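Enquirer: A structural model of the following input is requested.
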Amino acid sequence: MENSHASRRKAYVIDTNVLIHDPNSVLQFEEHRVIIPMTVLEELDKLKSVKAAVAGECRAAIRLIDRILGDAEPEQIRQGVPIFREAERTHLGTLSVLMDTHDMPTKEPLSNELNDNKIINQLVALQAGDINTKVVLVTKDINMRLKARACGLAAEDYHNDQLVSDIKQLSSGCLEIEGSFWSRVKAVDTLHRHGEVLHFVPREYFTEPLFLNQFVIDDEGFTGMVREVTGENVVLADLKRDTLMHRQAWGLRPRNLHQALALHLLMDPFVHLVSLTGAAGSGKTILALAAAIEMTVVGKRFNKIIATRSTPPLAEEHGFLPGTEEEKMDPWLGAISDNIEALHLDDHSPSGSIQYVKEKANIQFKALNYIRGRSFQKSLILIDECQNLTPYQMKAIITRAGEGSKVVCLGNLAQIDTPWLSATSSGLTYMCERFKGFRHGGHMRLQGVPRSVLAEYAEANL
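Expert: Below you'll find the predicted structure:
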């Protein structure tokens, strides 16, 4: 009986939020049958023109579904159209559309007033009509999964682009060693190359996984940065801790070692992608902004600074705000403006300094929705609140970086506002894992809350 149950065919029913999270999700179920309820198609059609933040994902999902279904007849669409992958002549699995029907053979367990309930009722009827197929609802809506299970259906989250099962597995960007690092190393080769002191440490002395541009620190003052990892050696660039702590960017100095390491990544001309995570007030935004202004105004490395972020779902309900694009984005990019002010509080004329910096650094506030399709050359792209982006959205933004550009991603994985995202499925987590080991990328999780004693106490106790 158990073997018979395990060998049943599976039909995966994809919810709207999964298609928004990953428009290519219909291709990720291998040889199984994939079903999209008509209600989901209707929701995608509505969201593509109403919800600007997810319109691109909705349109991408619709285009893919249309490509797969092609010129299939209605009956074939109901039964299942073969899913052909690119560059493959054979197909794995099928895609079908579950039509709305009012003559269900079973009693509807839930009221049809809500779309979620309507879908669940259809799946209950579908499961009752085909006991040889296991119907599985795939949704990122926890409450919908609970209701589906209560109605006797199998339901699960979408995990295809989830690279870590626990957020604790996400690297901090810094390997911290108790005591002295050199006390555990018996042999090392050291040489000077390109102005750096490099230590070739045998790989056997490291039990922890290492990746390029990761930092190694100990309690005795050693600070190293991983330059190479081979089967035999780990090459560490020796960084002087005093030099790191006294480095400035637009008059700002780091308050702790983790901020100093983050600033080192931000200012490094060979690091093109930097991600900074940490609690509210840990210094992510002000560090990134100070480094951006320093590199743009003083270093002349960039022609402009592009500041953007995802607008929260509630923001879209207020309609279009009046004014220029910058004025429309100001409520959502207030953190950027606040930190520009914080960098010039001690100036003789703070307001004049702020306006000077905005013009001199050519700081532009851009709505995330209008970045798609553009290419930014020699620009520093600063993306705030990245924890609210999906992996698909992260890719859409990072691929906008043109020649000579740098992307800085900021976020706090404890403050996710997007309903269908969690810390493990966030685009920020996905990006940090995918770029781990990328020669031109770096990640740092900031520690502590230097904003104020009050902020630090609130972060720990509220």
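Enquirer: could you use CA atoms for every contact and neighbour count after this?
Expert: OK.
Enquirer: residues in contact with stretch 145-157?
Expert: 109, 120, 123-124, 127, 134-141 (C-alpha atoms under 8 Å, 6 or more residues apart in numbering).
Enquirer: endpoints of that stretch, how far apart?
Expert: Its first and final residues considered, stretch 145-157 spans 8 Å by C-alpha to C-alpha, to the nearest Å.
Enquirer: buried stuff in it?
Expert: For stretch 145-157, a neighbour-count test (16 or more other C-alpha atoms under 10 Å) marks Arg145, Lys147, Ala148, Cys151, Leu153, Ala154, Ala155, Glu156 as buried.
Enquirer: could you do stretch 330-338 as well?
Expert: For stretch 330-338, a neighbour-count test (16+ other C-alpha under 10 Å) marks Asp330, Trp332, Leu333, Ile336 as buried.
Enquirer: just stretch 56-63 next, same as before
Expert: Within stretch 56-63, the residues that count as buried by 16+ other C-alpha under 10 Å are Gly56, Glu57, Cys58, Arg59, Ala60, Ala61, Ile62.
Enquirer: nearest to Ala72, of these?
Expert: Taking C-alpha to C-alpha as the measure, Ile62 is the one of the buried residues of stretch 56-63 closest to Ala72, at 15.6 Å.
Enquirer: centre of the chain versus the helix or strand harbouring that closest one, how much separation?
Expert: Under the criterion of DSSP states H and E, Ile62 resides in helix 55-69. Put simply, helix 55-69 sits 21 Å off its chain's centre (C-alpha atoms, centre = their mean, to the nearest Å).
Enquirer: can you pull the buried residues of the following helix or strand past that helix?
Expert: Next helix or strand after helix 55-69 toward the C-terminus (DSSP H and E): helix 74-79. For helix 74-79, the buried set under the neighbour-count rule, 16+ other C-alpha under 10 Å, comprises Ile77, Gln79.
Enquirer: show me where the stretch 1-150 of the chain has strands.
Expert: Secondary structure of the stretch 1-150 of the chain (DSSP state E, counting those that start in this stretch): strands located at 9-14, 33-37, 81-84, 91-98, 133-138.
Enquirer: before we compare anything, build this one as well:
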Amino acid sequence: MLKEKSPTSSESKAKIFVLDTNVLLHDPQCLHKFEDNTIAIPVEVLEELDGKKSAPGELGFSARKIHRDLRALFDEGLETPPELNGKGSSALSRDLPNGGRLVVVINDYMVTGESENEGLNRLKATLVNMEKMDSRILASVFFLKDVCPDSRVILVTKDANMALKGIALGLEVQDYMNDKVTTAKLGGGCKTIVVEDADYERFLEEQGVDLSPELTSHLYLNEYIYISNGEFSEPARYRGDGQIDALILGSDVGVKIPKGIRIHPLNSEQRMLMDALLDEDIKLVTCSGKAGTGKTLVSIAMALFQTIGEDNLYERVFITRPLVHIGKDTGALPGTLEEKMAPYIAPFFDNLEVLFSNRKVVKQEEPANEDSHINRITSTRKRKKAMAKLAKQPSKQESAEEDNKPRKPFQFLFDYGMVEVEAMTFIRGRSLSNTIFIIDEAQNLTPHEAKTVVSRMAEGSKVILLGDPYQVDSMFLDAWSNGLVHTAQRLKGTEITAHLELATGVRSELADLAADLL
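Expert: Reported below is the predicted structural model:
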């Protein structure tokens, strides 16, 4: 449902929501989320969607889905829209399953060139180029206001410039709010539960305590909290029915990465994150926080520990991030998929350097001498790649140069297929089992893209969404409508998900200062 402004005298009027192109592309399911109101789509929006249907990735998929859904609605024939009071007779109109109505609008005023509408004339005088799609969509809003005087006509757009134009021309404009969370639901950190001396002592001795409903009724399942008594405080996790459990790891206990370093939690927030990542029953972890709080490092460390450790819970780690540019685009990148993705996943390599910094650099001709279980999980795809490389028969000089190149201490992870780089573009249609999937910078995902990623996880898999909601680089997303916060908000309180916020910077004093003040 679209969230409304404060009630006014016009609240009793029927509402007509005019959807901009970016709203349909942002959420292809939006036609079913306006309850029993009327949705108007200017025909110019269909023209813009047509130009996007061949675009790669989710953009093209969204455009094609909207086209299919609209075609299905109008397959039974045409109706004259009663909403237009006999005007705009060439438009299409259909009832929606949720009780609302859909109208595809053709602006008769633009067809005939004749109009006495003051707003439309002001639009033509202000925006000289009426051939631009934005201008024509605004003209359709004025047309609807003129032919539907008994209705509130509201332009819904995620384009800030389009919204400003509409407001300047006196139109009622709203953002698409269905997938947004409110400011009250975003941030705030961990709650603190104050308990009596006896309950606190029992919590320390038994690693858990049952509390009364009065103390826990405001908590959701798997929420991480602080249990406090006087000046003492301990991180904990709410397991439902008043049960508060201590965390798996103590403050002085670290996790040893096979062939790498031992990583210790630097604060209680990182202990909470490690607790969620090490829990086999948790299938989805969302973690938000400012830059430098250790989200990516801790996530990669725990993923590798469970993949190449003794328990070998997972077969591989997939790592990716949305391909969103900051600043000027550098253009198409040459090379293989791994080479194209390298600039985007450089932060992962930085963290792997830290995790395996205690290993000596080895030459490629030296035997890797890996554990036997590593050989057992070597993927067929990796073997095929190795065979293809042998078939190329490189020259002796090339082989010698390759042999002399120093290997990264973590290169064996890629050689044996335990860590793979995955492009978001190719994730649709896949089914990933026994995999930990880490998506960094998840605040640049749309809610639909986040749903696509999470729904790819098969049995035995875990997905980790990381990001800073206040560093959104995508044009039509913000801190309250991106895929990271949308996923956390919609799935929190379920048995197999956990959601955390990290606020304490650990990278450096300068990084912490920049994250807070710049």
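Enquirer: coming back round to it: just the buried residues of stretch 330-338 of structure 1 now: which is nearest Ser25 of structure 1?
Expert: Comparing the buried residues of stretch 330-338 of structure 1 against Ser25 of structure 1 with C-alpha to C-alpha picks out Trp332 as the nearest, at 30.0 Å.
Enquirer: what's the closest one aligned with over in structure 2?
Expert: Taking TM-score structural alignment, the alignment pairs Trp332 of structure 1 with Tyr344 from structure 2.
Enquirer: again with Val226 of structure 1
Expert: Here Val226 of structure 1 is matched to Tyr238 in structure 2, going by TM-score structural alignment.
Enquirer: likewise Ser353 of structure 1?
Expert: Counting by TM-score structural alignment, Ser353 of structure 1 corresponds to Pro409 in structure 2.
Enquirer: just checking, that match touches Leu355?
Expert: No: under the criterion of C-alpha atoms under 8 Å, Pro409 of structure 2 makes no contact with Leu355, lying 9.5 Å away.
Enquirer: more neighbours: the two, which one.
Expert: Ranked by neighbour count (other C-alpha atoms under 10 Å), Pro409 of structure 2 and Leu355 place Leu355 first, with 25 against 19.
Enquirer: what's the match for that one in structure 1?
Expert: Checking TM-score structural alignment: Leu355 of structure 2 goes with Leu343.
Enquirer: for its match, what are its contacts?
Expert: Shown in contact with Leu343 of structure 1 (C-alpha under 8 Å, 6+ apart): Trp250, Gly251, Leu252, Ile286, Ala290.
Enquirer: pick the one among the residues you listed closest to Ala11 of structure 1.
Expert: Nearest member of these to Ala11 of structure 1, counting by C-alpha to C-alpha, is Ile286, at 48.9 Å.
Enquirer: check the alignment and tell me where that closest one lands in structure 2.
Expert: So, by TM-score structural alignment, Ile286 of structure 1 is matched to Leu297.
Enquirer: now do the same contact list for its match.
Expert: By C-alpha under 8 Å, 6+ apart, the contact set of Leu297 of structure 2 is Asn351.
Enquirer: that one looks like it's in a strand, true?
Expert: No: using DSSP: H, G, I helix; E, B strand; the rest coil, the assignment for Leu297 of structure 2 is helix, not a strand.
Enquirer: hey, where'd the helices end up in the stretch 101-250 of structure 2?
Expert: For the stretch 101-250 of structure 2, the helices defined by DSSP state H, counting those that start in this stretch cover 108-112, 118-126, 133-147, 160-168, 197-206, 213-216.
Enquirer: out of those helices, indicate the one that is most buried.
Expert: A comparison of the helices of the stretch 101-250 of structure 2 by mean neighbour count, using mean count of other C-alpha atoms under 10 Å, puts helix 133-147 on top with a mean of 22.
Enquirer: by contact count, what packs against that helix?
Expert: Under the contact criterion of 3 or more C-alpha pairs under 8 Å, 6 or more residues apart in numbering; DSSP states H and E, helix 133-147 of structure 2 touches helix 43-52, helix 108-112, helix 118-126, strand 151-156.
Enquirer: just put those in TSV and tack on distance to Pro322 of structure 2.
Expert: As requested, these are exported to TSV (distance: least, C-alpha to C-alpha, whole Å):
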stretch	distance to Pro322 of structure 2
helix 43-52	19
helix 108-112	40
helix 118-126	38
strand 151-156	26
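Enquirer: can you tell me what Ile119 of structure 1 aligns to in structure 2?
Expert: Under the alignment (TM-score structural alignment), Ile119 of structure 1 maps onto Ile137 of structure 2.
Enquirer: number of residues surrounding Pro56 of structure 2?
Expert: By other C-alpha under 10 Å, 11 other residues sit near Pro56 of structure 2.
Enquirer: name the nearest residue to it, ignoring sequence neighbours.
Expert: Using C-alpha to C-alpha, 6 or more residues apart in numbering and skipping residues adjacent in sequence, the residue nearest Pro56 of structure 2 is Thr425, 7.6 Å away.
Enquirer: which residue in structure 1 aligns with Asp69 of structure 2?
Expert: Matched by TM-score structural alignment, Asp69 of structure 2 corresponds to Leu64 in structure 1.
Enquirer: with adjacent residues omitted, what lies nearest to that match?
Expert: Among residues not flanking Leu64 of structure 1 along the chain, Asn24 sits closest, at 7.2 Å (C-alpha to C-alpha, 6+ apart).
Enquirer: tell me which residue of structure 2 lines up with that neighbour.
Expert: In structure 2, Asn24 of structure 1 lands on Gln29 (TM-score structural alignment).
Enquirer: if anything else comes up later, I'll come back, but that's it for now.
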